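J.: Fold the following, please.
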Amino acid sequence: MNKRNAVTPFGWKIKQKLVEKQIDQKTFCETYHIPPSRLSNLIHGTRRAKKHRTQVSQLLGIEE
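T.: The predicted structure is shown next:
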C-alpha cells in the first residue's frame, strides 16, 4: 500500500509561488541545484532540510 503524506501549509506556499512564477518543480530544482527529493521533503514535511528550506524560502519570497 502506498501512503502519501499530506502537503503542509509551507508546502502549499511553495506550490502557489511556483504556479505564480509559471515554473514546475523539476525546472525549479534544476535551475537552483536543489535535489528534487529535498523539495518534495519540504512540501510534504517529511524532513526538515533546513539549508534547502532557507534557500527555497529566499528564492520564492516565502516567510518560514
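J.: hey, let's count contacts and neighbours off CA atoms from now on
T.: Noted.
J.: which residues does the residue nearest the centre of the chain contact?
T.: Relative to the mean C-alpha position of the chain, the nearest C-alpha, by C-alpha atoms, centre = their mean, is the one of Leu39, at 3.9 Å. Applying C-alpha atoms under 8 Å, 6 or more residues apart in numbering to Leu39 gives the contacts 25, 29, 52.
J.: what about the first one, how many neighbours?
T.: By that I understand Gln25. The criterion is other C-alpha atoms under 10 Å. On that basis, Gln25 has 17 neighbouring residues.
J.: That one touches Gln16, doesn't it?
T.: No. Using C-alpha atoms under 8 Å, Gln25 is not in contact with Gln16, being 11.2 Å away.
J.: For stretch 6-15, give me every contacting residue.
T.: For stretch 6-15, the external contacting residues (C-alpha under 8 Å, 6+ apart) are 42-45, 60, 62, 64.
J.: To compare against the first, here's the next sequence to fold:
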Amino acid sequence: MNSKRPVTPYGWAIKQRLTELQLDQKKFCELHGIPPYRLSNLIHGTRKAERYRRQVSELLNLPLS
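T.: Just a heads-up that it's a prediction; the model follows:
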C-alpha cells in the first residue's frame, strides 16, 4: 500500500534519526505507543498530528519546525 506521497523535510529528519538509532518505524511506534499511521502522517505531512509531532520531536531530539 505505497501511495507514493512525497516525504517532507521533517519526515526525512525522522527517518534519518530512526536510522541513526537503528530503529524502524514500526519498532519506534511500539516502544512509544504511537499509532503507526500517525507517524506516517508526520513523515508525509498528510496531517498536523500536533500531539504526536511534539512527542516524536522530543523523543528524537528534533526541532519542532
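J.: Sketch out the strands for the first structure, chain order is fine.
T.: Assigned strands in the first structure: none (criterion: DSSP state E).
J.: how deep is whatever residue of the second structure lines up with Gly45 of the first structure tucked in, by neighbour count?
T.: Taking TM-score structural alignment, Gly45 of the first structure has Gly45 as its aligned residue in the second structure. Burial of Gly45 of the second structure, expressed as a neighbour count using other C-alpha under 10 Å, amounts to 17.
J.: which one is Gly45 of the second structure nearest to, not counting chain neighbours?
T.: Closest residue to Gly45 of the second structure in three dimensions, ignoring its sequence neighbours and counting by C-alpha to C-alpha, 6 or more residues apart in numbering: Thr8, at 6.2 Å.
J.: how deep is the one you found tucked in, by neighbour count?
T.: By the measure other C-alpha under 10 Å, the count of residues near Thr8 of the second structure is 14.
J.: Could you check how far the aligned residue in the first structure for it is from Lys15 of the first structure?
T.: Thr8 of the second structure maps onto Thr8 in the first structure, with residues paired by TM-score structural alignment. Distance, Thr8 of the first structure to Lys15 of the first structure, using C-alpha to C-alpha, to the nearest Å: 10 Å.
J.: before we move on, what about Leu59 of the first structure?
T.: Between Leu59 of the first structure and Lys15 of the first structure the distance is 13 Å, computed by C-alpha to C-alpha.
J.: intersection of neighbour lists for the two?
T.: With contacts defined as C-alpha under 8 Å, 6+ apart, no residue is shared by Leu59 of the first structure and Lys15.
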